[in-house]
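A.B. asks: have a look at this prediction, sequence included:
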Amino acid sequence: MESSVSIVIPAKNEARSIGRLVRQILEGGWANEVLVIDDGSSDGTGSIAKEQGADVIWHPYSKGNGAAVKTGARIASGEVLIFMDADGQHQPKDIPRLLSQLSDGYDMVVGARASDGQASFGRGLANSFYNLLASYMTGQKVQDLTSGFRAVRREKFLQFLNLLPNGFSYPTTSTMAFFRAGYAVGYLPIDAPKRIGKSHIKPIRDGIRFLLIIFKIGTLYSPLKLFVPISFFLFICGLSYYGFTYLTMGRFTNMSALMLTTSLIVFMVGLVSEQITTLMYKDSD
């Protein structure tokens, strides 16, 4: 590509892998700058990256993976940003492939992991569910919603910086935001070897957080696609229960009224959310 390229690597306590990753990137000559965002590491991650030739930005304390990504996006000078994890799962040899596909007219290209590239069976199962949900919401096939290995056009990525969370769900949010704005999102199959060191994800805490992401996906992209099925289900339940009680007891019960009223409320909430989402993505130009 003729555009300048910045590689942004959020890192926390990845001393075992960060040096090799930075060295391979610089030897490949695929970027104009390599930014490592040390998110409050206690093992010298930032110092090792700096010794290998990366530009390092230190967070005084851990703000989160998403916060590190936002810091890098703000500071980076390249027209194209490549985000990579520092744990050794993302291979620098795939960088030119991402850039090549981006130059074909895409605004974001995501490195899609195969099923055997997932960190665990549970994580793989959860990611498959996220992919199915996102595909339903967008009407496009989403191959890997949570992959942190991606190339994006910086100007467009910065438009959604205020939407990105500080935690691990920035890939999900940015992907859905690009789809919602009508930007072209592509996927590139990659091999993702087992990470070096211990994962920072906590199964219970982050499992609950990822469940909340499911609802966030819906409300972020097209709320009515999430609220209308729920409203319809409650309406059918209320109508069916009314038919049952009318035939057996000859009356309209409070439970039927509650379900029918709830279905109307859920639909109205979805309608209002749709309007708010439309305003959120209104083109500032």
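C.D. replies: Cool, got the structure. Numbers count the residues shown, from 1 in each chain.
A.B. asks: only C-alpha atoms for contact and neighbour calcs from this point on.
C.D. replies: Will do.
A.B. asks: what comes into contact with stretch 223-234?
C.D. replies: 137, 218-219, 259-260, 262-264, 266-267, 269-271, 273-274, 277 (C-alpha atoms under 8 Å, 6 or more residues apart in numbering).
A.B. asks: against that first model, consider the following:
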Amino acid sequence: MSSYEISVLLPAKNEVISIGGTVDRIFNLFPDAEVIVVDDGSTDSTASVAEKYGALVIRHPYSKGNGAAIKTGLRAATKDIVVCMDADGQHRPEDIGALLDKVNEGYDMVVGARDHEGQAGLHRSLANGFYNRFASWMVGHKIGDLTSGFRAVRRTKFLEFISLLPNKFSYPTTITMSFFRAGYSVAYIPITVLQRAEGSKSHINLWKDGLRFLLIIFKVGTLFSPLKLFIPISFAYLLLGIGYYAYTFSVDHRLSSISVFLWSTSVTVFLIGLVSEQITQLMYKNN
């Protein structure tokens, strides 16, 4: 077992059913852990139950989002390693030890990767599979589970990217891609995800938050490696221009202005990507 001192962050919104048992199990396994429950504008007694079981509770006066709760907890944490997990009973405190053991091997972040059975439905499993593959292509490393909220991270490195984290859902997407961009070591271990506690509801909207996940991948991707986005777009315009030129030449034996426009757009997009790549290198020159 890792000898690191840990802070366990539990963002919670109306999780009165599961929060007490989760906190109690964490303390049974790690008596010296710093357990921080960030009550994100709950309308039930989540905060008082968490305090009853010994957690440090920080209250948001209104709901700011899962990512904002993580940032609040991260600022309050004092231990070397921060463990983030859900408060709805899906993540097993018993799996924390495996994450810490992997961190002890020299990794900067270790993520609990869910299998297909651990995904909430076929539609979400398919969506997460797409996000994983697309993000893996962007960062050049295999990402086992881009959206898993169960992870152990070295706090000092986590804080480097706190300004990039979104306030709503999908902070895991941002921090994962940022760690890969900075050259930090990231590992994945399989975990078992339990059914959400009866009466506990997911706060994720598949379509709205799914679009947000995709936009964040693009956003962090442009911070990470702009040319991976700009070159395919530039190449697509180039091919469209060539294709349209071939068509107009075969029909009218002429060069269309549309082909010229498509080619010039291709060059412009490529140059924008090149400039973005140089800016990115300057931003991360110390990493």
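C.D. replies: Alright, I've got the coordinates. What you see is a predicted model; the values in this text were computed from it and never measured.
A.B. asks: for the two chains, what TM-score is obtained?
C.D. replies: Once superposed, the chains reach a TM-score of 0.95 (TM-score structural alignment, normalised by the length of the first structure), with 284 aligned residues with a C-alpha RMSD of 1.4 Å.
A.B. asks: and of the contacts of stretch 223-234 of the first structure, the nearest to Lys93 of the first structure?
C.D. replies: Met137 (32.3 Å; C-alpha to C-alpha).
A.B. asks: can you count the residues close to that closest one?
C.D. replies: Using other C-alpha atoms under 10 Å, Met137 of the first structure has 24 other residues around it.
A.B. asks: which stretches in the second structure count as strands?
C.D. replies: 6-12, 34-40, 56-60, 81-84, 109-113, 151-154, 186-190 (DSSP state E).
A.B. asks: now render those strands as CSV, adding mean neighbour count and distance to Gly144 of the second structure.
C.D. replies: Listed next are those as CSV, based on neighbours: other C-alpha atoms under 10 Å; distance: least, C-alpha to C-alpha, whole Å:
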stretch, mean neighbour count, distance to Gly144 of the second structure
strand 6-12, 26, 22
strand 34-40, 26, 27
strand 56-60, 18, 31
strand 81-84, 25, 17
strand 109-113, 26, 6
strand 151-154, 23, 12
strand 186-190, 18, 6
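A.B. asks: Phe180 of the second structure is nearest to which of the ones you listed?
C.D. replies: strand 186-190 (7.2 Å).
A.B. asks: what is the closest one packed up against?
C.D. replies: helix 96-103, strand 109-113 (3 or more C-alpha pairs under 8 Å, 6 or more residues apart in numbering; DSSP states H and E).
A.B. asks: quick one: it to the first structure mean distance?
C.D. replies: Comparison of strand 186-190 of the second structure with the first structure after fitting gives an average deviation of 0.3 Å (mean C-alpha distance after the TM-score superposition for the first structure).
A.B. asks: what's that strand aligned against in the first structure?
C.D. replies: Using TM-score structural alignment, strand 186-190 of the second structure corresponds to residues 185-189 of the first structure.
A.B. asks: which outside residues touch the matching stretch?
C.D. replies: Counting by C-alpha under 8 Å, 6+ apart, stretch 185-189 of the first structure makes contact with 97-98, 101-102, 106-114, 143-144, 175, 178-179, all of which sit outside it.
A.B. asks: thinking again about what came up before, could you dump the strands of the second structure into TSV with distance to Tyr171 of the second structure added?
C.D. replies: Conversion of those to TSV gives the following (distance: least, C-alpha to C-alpha, whole Å):
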stretch	distance to Tyr171 of the second structure
strand 6-12	12
strand 34-40	15
strand 56-60	18
strand 81-84	11
strand 109-113	13
strand 151-154	12
strand 186-190	16
